[in-house]
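Peer 1: let me see the structure of the following:
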Amino acid sequence: MPTQALRFRKLLMICDFERPFSLNDLGCGYGALLDYLALYHPQTPVDYLGIDLSAAMVRSAKRRWTGETIRFQQGVESPRSADYSIASGIFNVMLDQPFPLWEQLVEKTLTHLRKTSRKGFAVNFVHVPASGERTRTGLYCTSPERWSEFCRTHLSSHVRIIDDYGMSEFTLLVEPHSP
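Peer 2: Coordinates of the predicted model:
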């Protein structure tokens, strides 16, 4: 899908493809990010760990992908630290969760991503609809400032906001402050 490829391109702006690296993919689904990496960055060795809440998705990913540096695991957090982590779309659908509880989950997940990402992590969110537009029920919409400020102040990180790619979402690229 062209929108998914665009989304991956923005998220992977956090990575340095000039040298091998390790990557945690939180919410990996069936491993679609590996298709993108194979197509656009085949020259860069990536030690990849995909993590997904859904056992069915993990099974599907394991059927599609094998290799010494490709692993999948069911769960909500990464069991290892990596150079980079990405989380694509995992915050968008909150279904019937209360808003404050959902934002606690986002905080916890961002904190975990910071803790397990040595060089940085990237996440995306759906923009708050423009004035007059309706929000789909169960969709979590937010502003870039809400979570970029959280990452700056609570996670001691430098944040770049990418929101100029023609979709109703934005991407945060989060890197630890240099010592």
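Peer 1: C-alpha only now, for contacts and for neighbours.
Peer 2: Fine.
Peer 1: buried sites along the helix or strand harbouring Ala38?
Peer 2: Using DSSP states H and E, the element containing Ala38 is helix 32-40. The neighbour-count check on helix 32-40 (16 or more other C-alpha atoms under 10 Å) flags 33-34, 36-37 as buried.
Peer 1: show me what the longest helix along the chain is packed against.
Peer 2: With DSSP state H setting the assignment, residue counts place helix 99-115 as the longest helix in the chain. Packing partners of helix 99-115 (3 or more C-alpha pairs under 8 Å, 6 or more residues apart in numbering; DSSP states H and E): strand 117-127.
Peer 1: let's see it at 10 Å
Peer 2: Packing partners of helix 99-115 (3 or more C-alpha pairs under 10 Å, 6 or more residues apart in numbering; DSSP states H and E): strand 21-26, strand 82-87, strand 117-127, helix 144-154, strand 169-176.
Peer 1: structure for this one too, so we can compare:
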Amino acid sequence: MPPHAGPGAGGEDAFADLRETVDAYYSRRLARFGPTPLGVDWSCVPTQEMRFVQLLKLCDLSTSKKLVLNDLGCGYGALLAYLGWRHPDIALDYLGVDLSAAMIAQAKRLWRGQPAIAFATGGDCPRVADYSFASGIFNVALDAPRDRWEAYVASVLDNLRATSRIGFAVNFVAARPASAEAKPGLYSTSPERWTTYCETELQARVALVTGYGMREFTLLVTV
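Peer 2: Here you go, the predicted structure:
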């Protein structure tokens, strides 16, 4: 499956306006809160790291083989700090990608001088890696209509499938009960919506991770 044709891959980006809106939102967060969990719209370090724990369940971290990883929606590179703390012996080939040029500039400052770490501005993974992660990038739909936002989510999943040799991991906010009031601008969904998409449209195998103390779920997708 060839990489999805996103920005910079030729042709018009059908979701350019959505990407620009999300870019502006996170650039404002970074300007206000700096390179912190709040700067990428997470509440605190422990919950941010709990998400990393779930994503990394996809990977075999016991091997000495180099971990070739794409981090889509990388922000300022918080995953790198977590890996350095919890898995300092891993040989890493890391590419972080983010819509926000301000985020990427901050990440490059924080992680400069490390040849195995690179960053790029964009909305799609531009290279094939063993694994790809996307944490939290589907949550902030802002004022996008639900059907269009879901078409955008599908296009990103297509790209993750095309650029991951072994698999990819993503997370979503879990839908509230029908009687509960939804938070404006927040996209939430049932696991079935996207497990079915990954299994049928992307012809992949999906493991669902829940029960880690937050109203969300993680999909571990192997190809």
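Peer 1: TM-score, when you put one on top of the other?
Peer 2: TM-score of the superposed chains, computed with TM-score structural alignment, normalised by the length of the first structure, equals 0.96; 176 aligned residues with a C-alpha RMSD of 0.7 Å.
Peer 1: returning to that earlier point: Gln104 of the first structure: which of the helices and strands packed on helix 99-115 of the first structure is closest?
Peer 2: Gln104 of the first structure lies closest to helix 144-154 among these, at 11.8 Å (C-alpha to C-alpha).
Peer 1: mean deviation, that closest one versus the second structure?
Peer 2: For helix 144-154 of the first structure, the mean deviation from the second structure after alignment is 0.4 Å (mean C-alpha distance after the TM-score superposition for the first structure).
Peer 1: check what contacts that helix and list those residues.
Peer 2: Contact with helix 144-154 of the first structure is made by 103, 106-107, 110-111, 114, 124-128, 155-163, 169-177, as judged by C-alpha atoms under 10 Å, 6 or more residues apart in numbering.
Peer 1: what's the closest of the helices and strands packed on helix 99-115 of the first structure to Pro42 of the first structure?
Peer 2: strand 21-26 (12.9 Å).
Peer 1: now that closest one: which residue numbers in the second structure?
Peer 2: Aligned by TM-score structural alignment, strand 21-26 of the first structure falls on residues 67-72 of the second structure.
Peer 1: check which helix or strand covers the counterpart of Ile90 of the second structure in the first structure.
Peer 2: Matched by TM-score structural alignment, Ile90 of the second structure corresponds to Thr44 in the first structure. Assigned by DSSP H and E, Thr44 of the first structure belongs to neither a helix nor a strand.
Peer 1: residues contacting Thr44 of the first structure?
Peer 2: Neighbour list for Thr44 of the first structure: 16-21, 37-38 [criterion: C-alpha under 10 Å, 6+ apart].
Peer 1: which parts of stretch 89-107 of the first structure are buried?
Peer 2: For stretch 89-107 of the first structure, burial by neighbour count (16+ other C-alpha under 10 Å) applies to 89-94, 102-103, 107.
Peer 1: state the distance from Leu173 of the first structure to Val159 of the first structure.
Peer 2: Distance of Leu173 of the first structure to Val159 of the first structure, computed by C-alpha to C-alpha, to the nearest Å: 6 Å.
Peer 1: which elements pack onto the helix holding Ala38 of the first structure?
Peer 2: If contacts are counted by 3+ C-alpha pairs under 10 Å, 6+ apart, helix 32-40 of the first structure sits against helix 2-11, strand 46-52, helix 55-64.
Peer 1: who does the first one touch, helix- and strand-wise?
Peer 2: Taking 3+ C-alpha pairs under 10 Å, 6+ apart as contact, the helices and strands that helix 2-11 of the first structure lies on are helix 32-40, strand 82-87, strand 117-127, strand 169-176.
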